[in-house]
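Peer 1: My questions concern the predicted model and sequence given below.
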Amino acid sequence: MPRTMPGTSDTGGHPYPRRVSDDGHPALQVRGLVKAFGPKVAVGGVDLTVPAGSFYGLVGPNGAGKTTTLSMATGLLRPDHGQVLVHGRDLWAEPLAVKATLGVLPDGVRLFDRLTGRQLITYAGLLQGLDRSVVAQRVEDLLGALGLVEDAATLVVDYSAGMTKKAALACALVHAPRLVVLDEPFESVDPVSAANIRQILAGYVASGGTVVVSSHVMDLVERMCDHVAVIAAGRVLAAGTVEEVRAGQSLEDRFVALVGGRATGEELAWLRTSSD
């Protein structure tokens, strides 16, 4: 189990307690994951190792298999083949125990949107077995940190896409998980809120937590993450520290070189303005 760092409490005050991992295992190991939907192979043998205490980015083009990989890595989708280890424990052998250590923001998240924001986050905390007084304090902390205080009594169904994303993130963090897996957490989120979220996640990693995040924004991943994997057509093309994967280029240029497909724009010559 994680160890609470000296001078902090496991039972409230902060949205997540300060923790360090002392089990010696990577936070997440994905071994040979395969998933097919009919004749289409969405993930064709993915291997990833996410070091404990890292901020790990997963990047790839649309349809690359990122969401399917993360869904299998967090127990939302059963793989056809392969193994997922979370801090050394087999996810599919101990699903309830391992999932309790995860905080997950899935793609296309569906929430209990007839609850208010405060009720939704409270419900998520109580489902994790936290004491009600602890949940109440953490909910208020998260509402404040994510800029949802003024809308805490509003039904989630009336939230904007960005507000819904922030409420879902709060639900993923309220139980202070050891590993947080976020699929496109900044999509539809305004720049100020995105900056706040990055600060929250950076503080979480600094306290010993581990974050895995998928994103299409190369500059954001390059600035935010210390490790990255490039995935395309259901396979990992490169993985390691950001510096290793960049190989002396910008992450965007390296990504394009690995994935290919950059268009020249010559086929749209008719779109250019002309003085004729």
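Peer 2: That came through, no problem.
Peer 1: Please make it C-alpha for all contacts and neighbour counts, starting now.
Peer 2: Will do.
Peer 1: so who does Val222 touch?
Peer 2: Small correction: residue 222 is Glu, not Val. Glu222 makes contact with Val242, Leu251 under the criterion C-alpha atoms under 8 Å, 6 or more residues apart in numbering.
Peer 1: Quick check: which element contains it?
Peer 2: Here Glu222, judged by DSSP states H and E, is contained in helix 218-224.
Peer 1: dropping in the other structure now:
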Amino acid sequence: MKLAGVTKRFGDKVAVDAVDLEVPAGSFTGLVGPNGAGKSTTLAMIATLLAPDSGRIFVAGHDPVHQREEVLSALGIMLEGFSLPERLTGSELLEYTARLRGLGEQWRERSADLLEVLELDHATSTLIVDYSTGMRKKIGLAVALLHRPQVLVLDEPFEAIDPVSARAIEDLLSQYVAGGGTILLSSHIMDVVERNCDRVAVINGGLIVAEGTLECVTGGRTLNDTFLGLVGQAPHRKIKWLE
């Protein structure tokens, strides 16, 4: 996956500013940045939900603007704010997804495996409207993986996930990458990125301010310390009435 000079504006605000980013095939790349840095806008353009104002994007060799169907076939997407059909159960949602994508009967085995690994098999009769936030994250990941995409784009997949479920998701994503898959993941949880990703890109103010292997970017420091050094820290201020 590659972004070359990608820019996106909303009125006078430049949300993404001439971003160049390469995510090598088979890599697990973390995209980190403060709120409003341009992470979600970047992922939305990759996912074909937004068109860039300028620049080019290539996903598995395809251009999302001109080859949207090919990109969506190669891509698994889990973005913040995606709505789900709430009157379906998790297994019904996976069947619905499989039929929309025209998957053969292999979807049944894949669905059962994903529901078990993500610990949703105990809630087979629960409607998504009654899912917790963590359960919604997990079924969203299952939907993204069901068609065995070449590339996964994940926006904050570990938010509201308990530690046991987080480890199950990490193991699942590790298996996916070991099988040749490519992941671009955004997260505010630095230790998750540090533990799982082999590459990292830091975005701030719509600009990529550092990018490369984890070791190259951090230079032996923790990712959290590196991140704060790159994007800056809020000034320390004492609140007298709390003392």
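Peer 2: Done, it's in. Because the structure is predicted, anything quoted here is derived from the model rather than measured.
Peer 1: so where in the second structure does the helix or strand immediately after the helix holding Glu222 of the first structure in the chain end up aligned?
Peer 2: Per DSSP H and E, the first helix or strand lying C-terminal to helix 218-224 of the first structure is strand 227-232. Aligned by TM-score structural alignment, strand 227-232 of the first structure falls on residues 199-204 of the second structure.
Peer 1: Pull the distance from the matching stretch to the chain's centre.
Peer 2: Between the centre of stretch 199-204 of the second structure and the centre of its chain there are 13 Å (C-alpha atoms, centre = their mean, to the nearest Å).
Peer 1: quick one: buried residues of it?
Peer 2: Arg199, Val200, Ala201, Val202, Ile203, Asn204 (16 or more other C-alpha atoms under 10 Å).
Peer 1: Wait, the third one touches Cys216, no?
Peer 2: In other words, Ala201 of the second structure. No - using C-alpha atoms under 8 Å, Ala201 of the second structure makes no contact with Cys216, being 10.9 Å away.
Peer 1: Okay, buried residues for stretch 93-103 of the second structure please.
Peer 2: For stretch 93-103 of the second structure, the neighbour count (16+ other C-alpha under 10 Å) marks Leu93, Leu94, Glu95, Thr97, Ala98 as buried.
Peer 1: Can you tell me what the third one aligns to in the first structure?
Peer 2: Using TM-score structural alignment as the criterion, Glu95 of the second structure maps onto Thr122 of the first structure.
Peer 1: what helix or strand is its match on?
Peer 2: Thr122 of the first structure belongs to helix 117-127, assigned by DSSP H and E.
Peer 1: Please say which position in the second structure Ala64 of the first structure maps to.
Peer 2: By TM-score structural alignment, Ala64 of the first structure lines up with Ala37.
Peer 1: Met190 of the second structure: neighbouring residues, count only.
Peer 2: Met190 of the second structure has 15 neighbouring residues, counting by other C-alpha atoms under 10 Å.
Peer 1: Give the aligned equivalent of it in the first structure.
Peer 2: So, by TM-score structural alignment, Met190 of the second structure is matched to Met218.
Peer 1: OK, contacts around its match?
Peer 2: Val59, Leu251, Glu252.
Peer 1: In strands, which of those residues fall?
Peer 2: Among those, the ones falling in strands (DSSP state E) are Val59.
Peer 1: What segments of the second structure are strands?
Peer 2: Along the second structure, counting by DSSP E, strands occupy 2-10, 13-22, 28-32, 54-58, 75-78, 151-155, 182-186, 199-204, 207-213.
Peer 1: so the shortest one corresponds to what in the first structure?
Peer 2: If I follow you right, that is strand 75-78 of the second structure. The aligned range for strand 75-78 of the second structure is 102-105, by TM-score structural alignment.
Peer 1: ditto for the longest one
Peer 2: Aligned by TM-score structural alignment, strand 13-22 of the second structure corresponds to residues 40-49 of the first structure.
Peer 1: Report the buried residues of the matching stretch.
Peer 2: Applying 16+ other C-alpha under 10 Å to stretch 40-49 of the first structure flags Ala42, Val43, Gly44, Gly45, Val46, Asp47, Leu48, Thr49 as buried.
Peer 1: ok, residues contacting it?
Peer 2: 26-36, 64-65, 68-69, 82, 233-236, 239.
Peer 1: quick one on the thing from earlier: pull the contacting residues for the match of Ala64 of the first structure.
Peer 2: By C-alpha under 8 Å, 6+ apart, the neighbours of Ala37 of the second structure are Ala15, Ile203, Asn204, Gly205, Gly206, Leu207.
Peer 1: Identify, from those, the entry nearest to Leu228 of the second structure.
Peer 2: Relative to Leu228 of the second structure, the closest of those is Asn204; by C-alpha to C-alpha it sits at 11.0 Å.
Peer 1: pretty sure that closest one is touching Ala210, no?
Peer 2: No - contact criterion C-alpha under 8 Å: Asn204 of the second structure and Ala210 do not qualify, at 9.5 Å.
Peer 1: okay, how far is it across stretch 93-110 of the first structure, tip to tip?
Peer 2: One end of stretch 93-110 of the first structure to the other measures 26 Å (C-alpha to C-alpha, to the nearest Å).
Peer 1: Return the set of buried residues in it.
Peer 2: Buried residues in stretch 93-110 of the first structure (16+ other C-alpha under 10 Å): Val98, Lys99, Thr101, Leu102, Gly103, Val104, Leu105, Pro106, Asp107.
Peer 1: Between those, which sits nearest Lys166 of the first structure?
Peer 2: Leu105 (9.8 Å).
Peer 1: Does Ala172 of the first structure touch Leu179 like I think?
Peer 2: No - counting by C-alpha under 8 Å, Ala172 of the first structure sits too far from Leu179 to count as a contact (10.0 Å).
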